[in-house]
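A.B. asks: What follows is a predicted structure for the sequence shown.
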Amino acid sequence: MTAAQQPNLAIVAHGKDDVRIEELAEPAPAPDEAVVAVRFGGVCGSDLHYWRHGAAGESILREPMVLGHEVVGEVLHAAADGSGPAAGTRVAVHPATPIDDGSAPFPADSPNLSPAGTYLGSAARMPHTAGAFARRVALPSRMLRTLPDGLDLRTAALVEPAAVAWHGVGRAGDVAGKRVLVVGAGPIGALAVAVAVHHGAAEVIATDLHDLPREVAAKVGAARTIDARDEAAIAAVHADVVIESSGTVPGLASAIRGVARGGTVVMLGLQRSGEVPVLASLAITRELTLVGSFRFNDEIDDVIAALADGSLAVDPVITHVAPVADALEAFATAGDASASSKVLIDLQEAS
């Protein structure tokens, strides 16, 4: 069967420990929306949180929601208003919709900080913003980015998380010629390693608790890796820039210990809600710069170009690909940081 003939299976979260594979109705696109046959979807930490906890941070499931925002595929039907790519075009998806509702100011050049903005597969608002883990979805044509010839869809499935990493490394400024430490070598951390190498870092070092993430980090360009429990080795790095991508309290402590005096720590990993302990005295007396990083803006276009010309090497980050029928097993695999990096779901492959 063709992509348009198969049942429109989707991965839908209903609550804690309740994710189901369901058949959806065919998408009914608005005039500015294209119908996309999604090929690959990358399992993100937020997807795992909705599955395991029924919430991702303070975004709580209140109704069934299709998961997924890291997707690539092919346009089946172009937008009726003539906007966006033509049918048959292979595309990646920028999942954000910035909205300025006047509720809080944000920089005009940082739409990722729009407080009312939405993101595919997010329960932050009611009604929830449906994700794109489905065989066929209707998406605004402005979200679609045409993929260059020669860039295969499997690699392109990393475009969205790589854009998150690209934005995070960019928050440190120019890393060319600098020593960069990446704390936490999960999928985003490994991609941050690859981006730092692409940007000309003199040396990139990565830490993690597990062997497999450290091995992946080395494959994408880390000059050396450190067991995350080795505090002395981390403190001896004296990195110019640290990308904290673990999103944990110990990881943030390691980042502050591992950065050189006067250096910069980018908090890329999302910490838990509420108060988080931090080594403030070290940050103050070493005159460190601590900056946040949240999602991305137009960096997705730079990522696509770098993947297409081969200057951004990310393929080792993909460790598993599973058919949609095995989505729950794929989620379990993605949730085991010792056994996987990025797990992809093939929405067009049934079994």
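C.D. replies: Received it, and whenever you're ready, just let me know what you need. Residues are numbered from 1 along each chain as shown.
A.B. asks: contacts and neighbour counts: CA atoms only from here.
C.D. replies: Fine.
A.B. asks: From Pro250, how far off is whatever residue is furthest in space from the centre of the chain?
C.D. replies: Distance from the centre of the chain peaks at Thr285, with 33.4 Å (Cα atoms, centre = their mean). Separation of Thr285 from Pro250 (Cα to Cα, to the nearest Å) stands at 20 Å.
A.B. asks: and if you look at Ala104?
C.D. replies: In this structure, Ala104 lies at 32 Å from Pro250, with Cα to Cα as the measure.
A.B. asks: These two: who's more crowded?
C.D. replies: For Ala104 and Pro250, the more surrounded residue by other Cα atoms under 10 Å is Pro250, and the numbers stand at 15 against 10.
A.B. asks: what's near enough to touch that one?
C.D. replies: Residues in contact with Pro250 (Cα atoms under 8 Å, 6 or more residues apart in numbering): none are found.
A.B. asks: Alongside the first one, take a look at this:
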Amino acid sequence: MTTTSAKAEIPATMRAAVLHGPERLTLEERPVPTPGPGEVLVRVEAVGTCGSDVHYYRHGRIGDFVVREPLVLGHEAAGTVVACGPGVDPRRTGRRVAIEPGTPCGACGECRAGRYNLCPGMRFLATPPVDGAFCEYLAVHQDFAHDVPDSLSTEDAALLEPLSVAVWACRKARVAPGDRVLITGAGPIGLVAARTARAFGAREVLVTDVVPHRLELARAAGASALDVSRTPLPDAGYTPTVLLECSGVPAVTGEAIRTVGRAGRVVLIGMGGDEIPLPLSRVQNHELELTGTFRYAHTWPTAIALVESGAVRLDSLVSHRYGLAEAEHALTVAAKDATAVKAVIHPQR
């Protein structure tokens, strides 16, 4: 098997932060992968830490996905193509790319219908047993290594992944000019959802949370902000046409649904409990549309365009930066620092 690469620049081994069980993360040497047919080898230069990474680190599982063997975390990644596998245009070498972390089978009914995010054979980075991007090099399918313009920083390119979650949710909610949007939870997804809803034309966006620092970031994103520890949502007098639920807290979800106006749309984004109390009379009497959302499909071109145009800014999300040897700090900083929003790991440091 041959590859096109700048071979002198690619070492035989690389560092990887490997999870061996709850709160057991070690820095190890592993072979640099060889890109297979249709794959590119990416030198990973920035990886955002996600709540799922933190959950795997703390608990060793998320629902049915259990860490049964050593696992490399991280799925919000970007870097530079340094080698091309068979069948890949060698001119891709040297290009900066954002990595879409899920590789579907491409042949099932969901994939053929364009819903590849629902592919039952999806291989998703940092989802057991698939290794992720807390490492120095990563081989990925060429179709899911998206070229990014020079105007995007490497951190911007990595954070196109959470932005894609917001783009997909706004599409599912059909956010359009004139909408009044309610976003519950001012974490990274809630904050990018606020900017995305604005970019989609929403005339008003209200973000709720209880952390003052995050509410300030919501205001900086062009949204109104409500501290629900001081003013309960039902007392705010806000009747949205769209609810983007990002908290994952069942009680918050039920309360927020009760505020949605007639013929409103509700999209559940946050991952919380397996069940929520559903205010069924509100859903029925107001003919609300309610749907879940799972990852994304066909979102990277839109996400890139939103950042390139300046309609969405991602740099304000980054609160902490670490080298690969400090990956454990990146996974625990949110529990120690109230100002933490998004920690980014730079594996080449």
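C.D. replies: The structure has been received and is ready for your questions. Note that the coordinates shown come from a computational prediction; the quantities given were computed from them, not determined experimentally.
A.B. asks: After superposing, what score do the chains get?
C.D. replies: Their TM-score after superposition, calculated using TM-score structural alignment, normalised by the length of structure 2, is reported as 0.91; 341 aligned residues with a Cα RMSD of 2.2 Å.
A.B. asks: any chance you could map the strands in the stretch 51-200 of structure 2?
C.D. replies: 61-62, 65-66, 71-72, 76-84, 96-99, 102-103, 123-124, 137-141, 145-147, 180-184 (DSSP state E, counting those that start in this stretch).
A.B. asks: Now the spatially most central residue of structure 2: closest residue in space, sequence neighbours ignored.
C.D. replies: To find the centre residue of structure 2, average its C-alpha atoms and take the closest one (Cα atoms, centre = their mean): that gives Pro162, at 2.7 Å. Spatially, and ignoring its direct neighbours in sequence, Pro162 of structure 2 is nearest to Ile189 (6.2 Å; Cα to Cα, 6 or more residues apart in numbering).
A.B. asks: Can you get me a residue count around the one you found?
C.D. replies: 23.
A.B. asks: Could you pull up the contacting residues of the counterpart of it in structure 1?
C.D. replies: Structural alignment places Ile189 of structure 2 opposite Ile188 in structure 1 (criterion: TM-score structural alignment). For Ile188 of structure 1, the contact set (Cα under 8 Å, 6+ apart) comprises Pro161, Ala162, Val164, Ala165, Ser245.
A.B. asks: all helices of structure 1, in order?
C.D. replies: In order along the chain, structure 1 carries the following helices (DSSP state H): 45-53, 153-156, 159-170, 187-198, 211-219, 231-235, 249-258, 280-285, 299-309, 327-334.
A.B. asks: Make JSON lines from the ones you listed and add distance to Ala79 of structure 1 to it.
C.D. replies: Formatted as JSON lines, the entries for these read as follows, by distance: least, Cα to Cα, whole Å:
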{"stretch": "helix 45-53", "distance to Ala79 of structure 1": "28"}
{"stretch": "helix 153-156", "distance to Ala79 of structure 1": "21"}
{"stretch": "helix 159-170", "distance to Ala79 of structure 1": "22"}
{"stretch": "helix 187-198", "distance to Ala79 of structure 1": "32"}
{"stretch": "helix 211-219", "distance to Ala79 of structure 1": "39"}
{"stretch": "helix 231-235", "distance to Ala79 of structure 1": "51"}
{"stretch": "helix 249-258", "distance to Ala79 of structure 1": "45"}
{"stretch": "helix 280-285", "distance to Ala79 of structure 1": "51"}
{"stretch": "helix 299-309", "distance to Ala79 of structure 1": "21"}
{"stretch": "helix 327-334", "distance to Ala79 of structure 1": "30"}
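A.B. asks: who wins for proximity to Val36 of structure 1 among these?
C.D. replies: Using Cα to Cα as the measure, helix 153-156 is the one of the helices of structure 1 that comes nearest Val36 of structure 1, at 13.4 Å.
A.B. asks: What is that closest one packed up against?
C.D. replies: Identification of packing neighbours for helix 153-156 of structure 1 by 3 or more Cα pairs under 8 Å, 6 or more residues apart in numbering; DSSP states H and E yields strand 33-42, strand 70-77, helix 299-309.
A.B. asks: how about a cut-off of 10 Å?
C.D. replies: Of the remaining helices and strands, those touching helix 153-156 of structure 1 by 3 or more Cα pairs under 10 Å, 6 or more residues apart in numbering; DSSP states H and E are strand 33-42, strand 70-77, strand 90-93, helix 299-309, strand 318-323.
A.B. asks: Save the ones you listed as CSV, and put in distance to Gly170 of structure 1 and mean neighbour count too.
C.D. replies: Below are those laid out as CSV (distance: least, Cα to Cα, whole Å; neighbours: other Cα atoms under 10 Å):
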stretch, distance to Gly170 of structure 1, mean neighbour count
strand 33-42, 23, 27
strand 70-77, 21, 26
strand 90-93, 21, 26
helix 299-309, 9, 18
strand 318-323, 23, 18
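A.B. asks: roughly how far apart are the closest residue to Pro212 of structure 2 other than its chain neighbours and Ala218 of structure 2?
C.D. replies: Residue nearest to Pro212 of structure 2 in three dimensions, not counting chain neighbours: Asp227, with 7.4 Å by Cα to Cα, 6+ apart. Distance from Asp227 of structure 2 to Ala218 of structure 2, counting by Cα to Cα: 11 Å.
A.B. asks: which residues are common contacts for those two?
C.D. replies: Counting by Cα atoms under 10 Å, 6 or more residues apart in numbering, the shared contacts of Asp227 of structure 2 and Ala218 are Val207, Thr208, Asp209, Pro212.
A.B. asks: where's Thr259 of structure 2 relative to Arg15 of structure 2, distance?
C.D. replies: Using Cα to Cα, one obtains 49 Å as the distance from Thr259 of structure 2 to Arg15 of structure 2.
A.B. asks: still on that earlier bit, nearest to Arg265 of structure 2, out of the strands of the stretch 51-200 of structure 2?
C.D. replies: Across the strands of the stretch 51-200 of structure 2, the minimum distance to Arg265 of structure 2, taken as Cα to Cα, is reached by strand 180-184, at 9.6 Å.
A.B. asks: what sits against the closest residue to Ala163 of structure 1 other than its chain neighbours?
C.D. replies: Counting by Cα to Cα, 6+ apart, the nearest residue to Ala163 of structure 1 once its immediate chain neighbours are dropped is Ile300, at 5.0 Å. Counting by Cα under 10 Å, 6+ apart, Ile300 of structure 1 touches 92-94, 145, 159-164, 166-167, 306.
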